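Fold the following and give me the result.
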Amino acid sequence: MNKIEKTFDINIILMTLFSSLEAIREEKNIELIYDMEATIPRELRGDPAVLQHLLTQTLNFVFKYTDQNEIILSLSAPEDFVYEEAISFKIKSTNIAKEKVLAFLESNLSKDLEKLDGKIIYEKDADIHLDIPFMINELGYRRHYRLPDVSMLGKKVLLICESPKVAQSIKKMFNYFLYDVDVGLEAFKERGNDLTPYDILIVEDKFNTDALEHMIAKIQQNMALKYVLLQDDHHVETKIISVSTHLVKPVTEESVFELIIALFKNERDHEEIKTEVKENIIDLEKMLQAHKHNEKHVNPSSKYEENLQSMIERKRGLDLPVLDKKAGEENTKNMGLKYANELKNFLDSFERSDIYFRQIVNEKAINKIKEFSVDLEKHAKLIGAESILKLAETVSLIFVYNKLDMLPIYPGKYHIELQKLITEIKKELKIK
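Down below sits the predicted model:
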């Protein structure tokens, strides 16, 4: 059997996997957490379609039979990923009978594992353990994420998150970039409730309050503190003056990488000095307890639904460039890519995608529309295609609020925006 060897980004596989499982995750109220070791390469060569199918089957089975509300999919690889190595995919603590797990693995995954040259590992410390060999896409690179400036390394983070498992997963990903991470209020109180040592404060959005925002904004006048909200995927970003940006679940190594660049890419243009002043003291515990006390009176879903139309209107009112060359060149440079090559790749991938988009909307192929939107957002953001990125984000909002009756108007809008973008790309590439 000839193995398929395509280059793919493991993070795209994980994000698509997360989206494809949305219905059962929400039905069972299960949080899927990715625990990625630093040894996992960003880009691999193999068969991404079969890997996607295998992981989707596996997690569908786990979600169907588990009674746990948090499931961790861990990915690990050898320290020296030289050429071709096995990546281990493990799921522990499902509380599913061992016999049922083994029966599923051996009867449902054998064909996919054969195509991938993968195997089931039988061990006591994991309910499910699959080893699958992949080739590395870039030979000779040990660090798979390279920040564009050494000044971005070695920051200090305070992370306030409800789930210890989510917190430990995020901490590990920041550790890759030599970041020192304190998790929880106890660690913060040991430092005297002083935010001065920290470069980044990450707070899960369910704990965010107006009082906390105003306090952080005041502290930001004294120190260069980045305030980040950790959000569930179904929440919509809102503009809050003290919030620097958002970190959206599920968190992957790549999303942490992009977060760091977003926070510190212009840091050298306006460096600020931390000051030892008493205004940096904050009683976070008191503010978070106040939130918990009032939590039962808030219905987040109704609040967000009321804002759907206003969010779409706000995006519609933005006057964004069709192709922001400066932003695209900066994005591709940060990722070690050539701008012209990525413009050509976008053209090859999306030149006739308006036909495909219209077709899947007419077919109401929800999963295909979601996957297309994620793929379009990723590529549009990379090349600086701001106006079409806005449209893709608007389509995502429609899914967030389950307002699928609004979708039919967007194939026409996409066709118009795509033709404008193709014209600009061909001008840039000097294609007639």
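
For the rest of this, base every contact and every neighbour count on C-alpha atoms.
Noted.

got the contact list for stretch 207-226?
Under the criterion C-alpha atoms under 8 Å, 6 or more residues apart in numbering, residues 196, 198-201, 227, 229, 240-244, 263, 272-275, 277, 279-280, 282, 287-288, 291-292 lie in contact with stretch 207-226.

And the strands in the stretch 301-432 of the chain?
Here the stretch 301-432 of the chain has no strands by DSSP state E, counting those that start in this stretch.

For it, which segments count as helices?
308-316, 325-334, 339-350, 353-362, 366-383, 386-400, 410-429 (DSSP state H, counting those that start in this stretch).

this one next, for a side-by-side:
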Amino acid sequence: MHKIEKLFDINIVLMTLFSSVETIREEKNIELIYDMEATIPRELRGDPDVLLRVLNKVLTFVCQNTDEKEIVLSLDAPEDFLYEEFISFTINDIHIEKEKIRQFLETDLHDAIEILEGEIVYEDDADIHINLPFKISELGHRRHYRLPDISMLGKKVLLICENEAIAHSIEKMFKYFLYDVDVGFDAFKAQGNDLTPYDILIVDDHLNTEEFEHLIARIQQNIPLKYVLLQDAHITERKMISVSTNLIKPVTEESVYELIISLFKIQTASREVRSHSKINTIDLEKYLQSNKDSEKSEEQSSAVQESLEAMIEKRRGMDLPILDRTIGEANIKHTGLTYAHELKTFLDTFDRSDLYFREIVNQRSINKIKEFCIDLERQAKLIGAESMFKLAETLSLIFVYDKLDMLPIYPGKYHIELQKLTEAIKKELQLK
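Okay, here's the model as predicted:
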């Protein structure tokens, strides 16, 4: 039989494979993980249909016969993929009898592997090991992914993922792009629990909470942090305050490549200046796992109460400008808009908002309070309304940590602050 050679994307094959075994995986509650080495070319020449058929049979067999809840399909290739090389497909730790595996490979896969001119490898520690030859799409094209802009280089990633196999796989994929990657709570603690150095924070969706999203939104006022949720494909998306985008399982090099481009495609080559405020420091482990351990939650609540009180007390002694034009103009210089335009936008948005704020506080409309404070904090910072920004920042902490008993005094404070800021803005606009 003539060997077929078509140009194909290995990532498309893997995504199709993931969908093709979805039913049996869900029936047995099995997680499928792709562990791809950086040596795997993005585009190959060969027979993708037969490759898909082989891998589908392998994974179906494994799912039917294993009691494990996690299957890792590893892909590896030689460092110098010059023309035609073997790609290794291996699966380990499935705890199926060796003889049963051997019988399956020799009877069910023999013909398809022969079409691909591949080989079954028995002389190693892998439970299943198949080598299949493929050609590279372009001679000398060794680096398989190239980021389109220099501004996308040199990023630092914090990955919080409880599944070690998934975390290890994603870490390798980011390191392919020469990204610096910290994995887990311990690595973050070693950095002083400070989010300032990081460009991307990736968190398992099941660890995320709405309160945590609001806390990250507040931190994003100080640093250009991209917050990414690692999600299963079937998760229904909802409106989220601080989440930049999602990274959908199964993760491949292609999806990491697309993620990077989507996060930084509109960023300029110049790196943004980062605030080194203590506000960027957070105990992620306590916060993200608080729903699993009530004792930790109580300790965190006590610490937060002390932190809030200290911040409020500190603010009382601060003499902050009501409106600082220098700061405001610096904040909007890259937006293409004018300072006067942003001042008018603030007036249009927050005119008589003190009445609205009092109403939602009285009603204890938590979600509305959260959204209002995030918007106020963002807009106040943008125009250089330093005093209002600090008030909004305090409010953010109060509702993020569900300290609603502290809220009733703030409608009056906000009313006074809004009056002063409105007068300052109108005075500034009259000078134009």
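
quick one on the thing from earlier: and of the helices of the stretch 301-432 of structure 1, who's closest to residue 14 of structure 1?
helix 366-383 (11.8 Å; C-alpha to C-alpha).

corresponding residues in structure 2 for that closest one?
Using TM-score structural alignment, helix 366-383 of structure 1 corresponds to no residues of structure 2.

re the thing from before, next, check the contacts of stretch 207-226 of structure 1 against the strands and list the overlap.
200-201, 227, 229 (DSSP state E).

will you turn those residues into JSON lines that also has distance to residue 17 of structure 1 and neighbour count?
Converted to JSON lines, these look like this (distance: C-alpha to C-alpha, whole Å; neighbours: other C-alpha atoms under 10 Å):
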{"residue": "200", "distance to residue 17 of structure 1": "29", "neighbour count": "21"}
{"residue": "201", "distance to residue 17 of structure 1": "29", "neighbour count": "21"}
{"residue": "227", "distance to residue 17 of structure 1": "29", "neighbour count": "23"}
{"residue": "229", "distance to residue 17 of structure 1": "23", "neighbour count": "22"}
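
okay, those residues in a markdown table with distance to residue 207 of structure 1 next?
Compiled in a markdown table, these are given as follows (distance: C-alpha to C-alpha, whole Å):
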| residue | distance to residue 207 of structure 1 |
| --- | --- |
| 200 | 16 |
| 201 | 13 |
| 227 | 13 |
| 229 | 9 |
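
closest to residue 311 of structure 1 among those?
residue 229 (18.3 Å).

Against residue 273 of structure 1, how distant is that closest one?
23 Å (C-alpha to C-alpha, to the nearest Å).

returning to that earlier point: most packed of the helices of the stretch 301-432 of structure 1?
helix 386-400 (a mean of 20; mean count of other C-alpha atoms under 10 Å).

for that one, packing partners?
helix 308-316, helix 366-383, helix 410-429 (3 or more C-alpha pairs under 8 Å, 6 or more residues apart in numbering; DSSP states H and E).

Would you check the span in structure 2 matched by the last one?
To tie it back to what came earlier, the one meant is helix 410-429 of structure 1. Using TM-score structural alignment, helix 410-429 of structure 1 pairs with nothing in structure 2.

now the shortest one
Aligned using TM-score structural alignment, helix 308-316 of structure 1 spans no residues in structure 2.

who does that helix touch, helix- and strand-wise?
helix 386-400.

Check the offset of the helix it packs on from the chain's centre.
Put simply, helix 386-400 of structure 1 sits 16 Å off its chain's centre (C-alpha atoms, centre = their mean, to the nearest Å).

sorry, back to before: what is the nearest of the ones in strands among the contacts of stretch 207-226 of structure 1 to residue 108 of structure 1?
residue 229 (39.3 Å).

for that closest one, what are its contacts?
Applying C-alpha under 8 Å, 6+ apart, the residues near residue 229 of structure 1 are 202-205, 208, 243, 245-247.

From those, list the buried ones, please.
Buried by 16 or more other C-alpha atoms under 10 Å: 202-205, 243, 245-247, out of those.

Columns distance to residue 129 of structure 1 on top of those, output as a markdown table?
Output for those, formatted as a markdown table (distance: C-alpha to C-alpha, whole Å):
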| residue | distance to residue 129 of structure 1 |
| --- | --- |
| 202 | 32 |
| 203 | 32 |
| 204 | 31 |
| 205 | 33 |
| 243 | 39 |
| 245 | 36 |
| 246 | 33 |
| 247 | 29 |
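
Between those, which sits nearest residue 137 of structure 1?
Nearest to residue 137 of structure 1 among these, with distances taken as C-alpha to C-alpha, is residue 247, at 27.0 Å.

So the closest one: helix, strand or coil?
Here residue 247 of structure 1 is strand, with the state taken from DSSP: H, G, I helix; E, B strand; the rest coil.

Grab the nearest non-local neighbour of it.
residue 230 (4.8 Å; C-alpha to C-alpha, 6 or more residues apart in numbering).

Tell me who's in contact with that neighbour.
202-205, 246-249.

Flag every buried residue along stretch 136-153 of structure 2.
By neighbour count on 16+ other C-alpha under 10 Å, the buried set for stretch 136-153 of structure 2 is 136-137, 142, 144, 151-152.

just stretch 261-274 of structure 1 next, same as before
Residues of stretch 261-274 of structure 1 classed as buried by neighbour count (16+ other C-alpha under 10 Å): 261, 263, 265, 274.

Can I get these in CSV including distance to residue 371 of structure 1?
As requested, the buried residues of stretch 261-274 of structure 1 are exported to CSV (distance: C-alpha to C-alpha, whole Å):
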residue, distance to residue 371 of structure 1
261, 25
263, 27
265, 29
274, 43
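
Looking at those, which are in helices?
Judged by DSSP state H, helices contain the following of the buried residues of stretch 261-274 of structure 1: 261, 263.

any chance you could map the helices in the stretch 51-200 of structure 1?
Along the stretch 51-200 of structure 1, counting by DSSP H, counting those that start in this stretch, helices occupy 98-108, 110-116, 164-175, 184-190.

Just name the most buried of the ones you listed.
Each of the helices of the stretch 51-200 of structure 1 was scored by mean neighbour count; the highest is helix 164-175, a mean of 19, by mean count of other C-alpha under 10 Å.

Among the helices of the stretch 51-200 of structure 1, which comes closest to residue 7 of structure 1?
Comparing the helices of the stretch 51-200 of structure 1 by C-alpha to C-alpha, helix 110-116 comes nearest, at 14.3 Å.

Does residue 184 of structure 1 touch residue 158 like I think?
Yes. Between residue 184 of structure 1 and residue 158 there is a contact under C-alpha atoms under 8 Å: 7.5 Å.

how about the strands in the stretch 201-350 of structure 2?
So, for the stretch 201-350 of structure 2 - with DSSP E, counting those that start in this stretch - the strands run 226-231, 243-248.
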